[in-house]
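*Asks:* structure, please.
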Amino acid sequence: MQLSAALGYWAVMSHLVAHLRDDVGLLAGTIALVLGLRVAVQYALFLPLGALVDRIGPRRAGILAGVLRAVGFGLLGVVGDVGALVGTALLLAVGGALLHPAIQSLLAGLPAQSRSRGFAVNVVSGQIAAVAGPPAGLVLLGGGFGFVTGVAAAAWAAAAVLFALLGRDRAGERRDAGGGLARGVADVVADRAFLRFSIVAAPTTLLAAQAVTVVPLSVADPRLATVFFCVSAAVAAGVQPFVAGRAQRPWVLRGGLFCAGASYLFLAALPVAGEWRTASLVTAAALTGLGTGLVAPGVFQAIVRRAPDGRVGVYNGLVRFMAGAVALVGGLAVGEAFDAGAATAAMGGLAALGFLSGAVLKHPRPARDEGSERWEPADPTLRHEKIKP
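*Replies:* Predicted coordinates:
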C-alpha cells in the first residue's frame, strides 16, 4: 500500500511545479499559495480526521483516502484555473489527513513482536518511493503530464483496493468504543503528558521539510541537490532495520532531533566550505537521513505506547497537527530570512531548534505500564487501570 501510494505521490509532486509554471502559466506566488494551502489544510485536519479514523476504523479510512487521492491526482492533469486547482488541493489534503493515521492505526493493531518490523517496512517503502518516484515521473512525462497523473491516480486506486483486501481480521482494527469525534479530541488534549510531548516534538516536520527548500536554494547545481536527496533517503531506509526493535527507547527520537539539527550546521557551512563543499553536503544528507530514520519510528512508538486502544488515530492526529503548525510558521520565517539575505541565520535557527527540542524532550510514560502517570479519558470504556504486581 505504502509503496504504491508513495510512488504515485512522488512521480507527480516532483514535477508539479514545472507543470503549473510552464504548462498552466501560473506565477510563482500562485503556485506557492496552492501548494501551501494543501499542506496547511492537511495538517489542520489531522486532529479531527484522526478522531474520525478511530470511529470508522483504519481500513475504511484507508479506502476513502485512496479514493480521494486517486480523484485528486487524476484532476491535477486536466484542471488549469486557480479555483479548480484549489479544490483539487483540498481533495489531496483530506486524503492525506486520513491516510497517515489510518496506516499508523493499522500498524498499532499488529502483535507487539510484528509492530516494529511492520513500521520499518512501511518507512523503507516510503523512502524507496522517494528515490524512485521522481525519475519514474520523468520517464512518464514523455506521454505528457496528464499521463503521469493518470498513472498516479491508478496507483492510489490500487492502494485503496489493497486496503479493502486487508479484511478486518488481518487489519487488526481496534475501533473507538464511542464518545464521538469531539470526545476523542477532548481526551487527547486532556492527556497533558502527551500534549507536552506533542509540543516539544513538533519541530520534527519543520526540520525534515525545510531540507527540500533549503538545499535547492543553497546549491545551484541540481545534480548536487539530487545527490543530497538520494543519500538522505538511502540512509533513512538503511537505519530502519537497526532501529526497528529499539524505537521505544528515548535516545532514538532524541538522537534523531540532534541529527536533524546538526545537518543544518553543515548546510550553513556550504558558502565557506570551498573544496569541502561536496563533503559538507553529503554529511548534511547523511545526518538528514539519520534524523528521518530515527524520528519517524521514535514518534510512532511514543504514540502507540501512550494511546488507549482505539485512539491511535487521534493521538497521531495531535502530533501531526502540532508539527504542521510549527512547519507552517517556521517555513514562512525561513523563506523570509532567505529573501532578506539571512540564509545562514535561518539555518542556524533550525539547528538550534533541533538541539533544543532534543534536549528538553521527555517521553510520556506508557499508559498501561506500572507506575505510569494516572490519566483517565472522559470515555469510561477507554480507561486503563495500573497493572498490579
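
*Asks:* make it CA atoms for all contacts and neighbour counts henceforth
*Replies:* OK.

*Asks:* now do the same contact list for the spatially most central residue of the chain.
*Replies:* Residue closest to the mean C-alpha point of the chain, counted by Cα atoms, centre = their mean, is residue 205 at 6.8 Å. Taking Cα atoms under 8 Å, 6 or more residues apart in numbering as the criterion, residue 205 is in contact with 323, 324, 326, 327.

*Asks:* repeat that for 7 Å
*Replies:* Counting by Cα atoms under 7 Å, 6 or more residues apart in numbering, residue 205 makes contact with 323, 324, 327.

*Asks:* format those residues as JSON lines; extra columns: distance to residue 15 and neighbour count.
*Replies:* As requested, the contacts of residue 205 are arranged in JSON lines below (distance: Cα to Cα, whole Å; neighbours: other Cα atoms under 10 Å):
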{"residue": "323", "distance to residue 15": "26", "neighbour count": "23"}
{"residue": "324", "distance to residue 15": "23", "neighbour count": "25"}
{"residue": "327", "distance to residue 15": "22", "neighbour count": "24"}
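
*Asks:* another sequence for comparison is provided below:
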Amino acid sequence: MTLPTRRPTLADLLISSQFAFNVGFYAVLPHLSAHLSGTLGPAGRLVGLVLGLRTFSQQGMFVIGGALVDGYGPRPLVLTGCLLRIAGFVGLAFAEATWAVIASVLLVGFAAAFFSPAVETEIAREAVRAEHGGGPARTRTLARFSAAGQAGALIGPVIGALLLHGGFTAACLAGAGVFVLVLLGHRRLKPPGRRSATKQARRPFDPRPVLAHRPFLLLAAAYSTYLLAYNQLYLALPSELDRATGSQEALGWLFALSSALVVTCQLPLERLVSKRLTWPGTIRLGLLVLAVSFAATAALLPLGGLWPATVFVVLLILGQMLVVPATRACLTGLVDPDRLGVFTGALSSLSGLLVLLGSIPAGALLGVGGPAPWLALAALPLVGVLLVPNTNRTRGLAVAASSRRSLG
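*Replies:* All right, here's what the predicted structure looks like:
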C-alpha cells in the first residue's frame, strides 16, 4: 500500500530550500554591520555603502534573474546562486582588505538575485499545478512557503548568535555550509521527467512587455505600498522605541515576535480567508490592516511604553500575511506563464526601487514626531487598495501546464 504524500516532492524541496536559505542568510546578516565596522576600521563610514551595494546587487538584479529563469529553468539558477553565496560567505569569513569585503558582499547579493527569483517562480508554478491537480489551493502552498521563510528568519539569528562565540568566521562558514547542503539537495532531489526550457523562451531580456503590462504595473505599485509599510519595521519602529523607552533593547524581541506570528498564524489565516475572498480582495484587506496598524499606533502614542510598538508589529505582520501569498497568487493569473520568471523578478525590482525612493520622505516624516507621521504613513496602503487590479483566475491554468518544464 502506498501512502499519499501531503505535497508534491518539488513543493517540499522548494519550501525546505526557502527555510534553509533564510537560516543560512540570517545566521550572518544581523552581525554583518558590526563586523564590517571592525574590519574597515577608520573607513567605517564605508559600511553603509557596502550594505547598500548588497541590497542593490540583490534587488536590482532580480528582474535579470527572473528572465534567466524563463530561458533556462530554475535549477541552473538555484545551483549558481548557491555557489555564489558559498563563495561570498567564505570570502567574508577571511576578508580583511576593503576590496575583499566589498567583493564578498556583492557575491552575497548577486547570489540571491539568481536563486530567489528561481525558487519564487517555481513555487508559484508548482502551487498552480497542485491546485489544478486536485491539491491544495495555490495560496495554501504559497503560505507554506512564506511561513518556512519566516521560520528560517527566526532561527537563523539565534544560530548566528551561538556561532559568534567562535567568531564571525565560524558564523560565515556555517552559513556557507547551509548553502552547500541546499546545493547538494537540488542536485540530488531534482524531480525526474522535467523537460528543459524551450529555445523560444531563451531570448534576450526585453523590458518592454513588463513596462507595457498595465495590470502588472498596478499590482507592483500596490505591492510597493505594502513593502514600504513593512519597511517601517526598520525605520519607524526603532524611532518609536527610542521615543517611548529611550533605547532599542526591545527591538530584537519584537522582530522575533514578528517572525513567530508568521510561523504560527500564516497557515490558519490563509485557511480562514481563502474560501471567503478573491486574491485581489485579500490583498486589499491586507493593505487596509496595514493602514490600521499605523492609525492605531498614532492613537496609542499617549499610552507610552511598549503598547504602541507591539500593536504596530502585530497588525503590520497580520497585513503582511494577507498581502504576500495573495500577491504571488495574483501574479500567476495576470501574466504570460512563459514570462512568469521575469515578472516575478520585476515585481521585486520595481517595488524595491519604489521603496528606496519612498524611504527618503518617510524618514523625513519620522523626524516630525507625534502622531502626524503615523497618520501620513497610514495613507500609503490606502492608496495601494485603489491600485490592486482584478485578476482572471483562468489564466493560472496555462501556468500549470507551463510548470512541466520546471527545474530544467
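
*Asks:* so for stretch 194-211 of the first structure, what gets flagged as buried?
*Replies:* By neighbour count with 16 or more other Cα atoms under 10 Å, stretch 194-211 of the first structure contains the buried residues 194-208, 210-211.

*Asks:* follow-up on the earlier one: among the contacts of residue 205 of the first structure, which ones are in strands?
*Replies:* Judged by DSSP state E, strands contain none of the contacts of residue 205 of the first structure.

*Asks:* in helices only, show me those residues.
*Replies:* 323, 324, 327 (DSSP state H).

*Asks:* quick one: those as a markdown table, columns for distance to residue 116 of the first structure too.
*Replies:* Shown next, in a markdown table, are these (distance: Cα to Cα, whole Å):
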| residue | distance to residue 116 of the first structure |
| --- | --- |
| 323 | 23 |
| 324 | 25 |
| 327 | 27 |
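
*Asks:* quick one: the aligned residue in the second structure for the residue nearest to the centre of the first structure from residue 206 of the second structure, how far?
*Replies:* Counting by TM-score structural alignment, residue 205 of the first structure corresponds to residue 227 in the second structure. Applying Cα to Cα, to the nearest Å, the value for residue 227 of the second structure to residue 206 of the second structure is 25 Å.

*Asks:* and if you look at residue 146 of the second structure?
*Replies:* Taken as Cα to Cα, the span from residue 146 of the second structure to residue 206 of the second structure is 29 Å.

*Asks:* settle it for me: which of these two has more neighbours?
*Replies:* Neighbours were counted for residue 146 of the second structure and for residue 206 using other Cα atoms under 10 Å; residue 146 has more, 22 against 11.

*Asks:* which position in the first structure pairs with residue 183 of the second structure?
*Replies:* Using TM-score structural alignment, residue 183 of the second structure pairs with residue 160 in the first structure.

*Asks:* identify the residues contacting its match.
*Replies:* With Cα under 7 Å, 6+ apart, residue 160 of the first structure has these contacts: 62, 63, 66, 67.

*Asks:* show me which of these is closest to residue 102 of the first structure.
*Replies:* residue 62 (5.7 Å; Cα to Cα).

*Asks:* tally of neighbours for that closest one?
*Replies:* 28.

*Asks:* just checking, it touches residue 163?
*Replies:* Yes: in this structure, residue 62 of the first structure is within contact of residue 163 by Cα atoms under 7 Å, at 6.0 Å.

*Asks:* quick one, helices of the stretch 1-150 of the second structure?
*Replies:* Assignment of helices within the stretch 1-150 of the second structure using DSSP state H, counting those that start in this stretch yields the ranges 9-26, 32-40, 47-59, 62-72, 74-94, 98-132, 138-163.

*Asks:* pick the most deeply packed of the ones you listed.
*Replies:* helix 62-72 (a mean of 28; mean count of other Cα atoms under 10 Å).

*Asks:* and the residue nearest to residue 371 of the second structure when sequence neighbours are not counted, how far from residue 123 of the second structure?
*Replies:* Distance criterion Cα to Cα, 6 or more residues apart in numbering; nearest residue to residue 371 of the second structure, sequence neighbours excluded, is residue 298 at 4.6 Å. Separation of residue 298 of the second structure from residue 123 of the second structure (Cα to Cα): 38 Å.

*Asks:* now swap in residue 330 of the second structure and tell me
*Replies:* Taken as Cα to Cα, the span from residue 330 of the second structure to residue 123 of the second structure is 13 Å.

*Asks:* list the residues that contact the aligned partner of residue 314 of the second structure in the first structure.
*Replies:* Alignment note (TM-score structural alignment): residue 314 of the second structure maps to residue 286 of the first structure. Residue 286 of the first structure makes contact with 231, 232, 235, according to Cα under 7 Å, 6+ apart.
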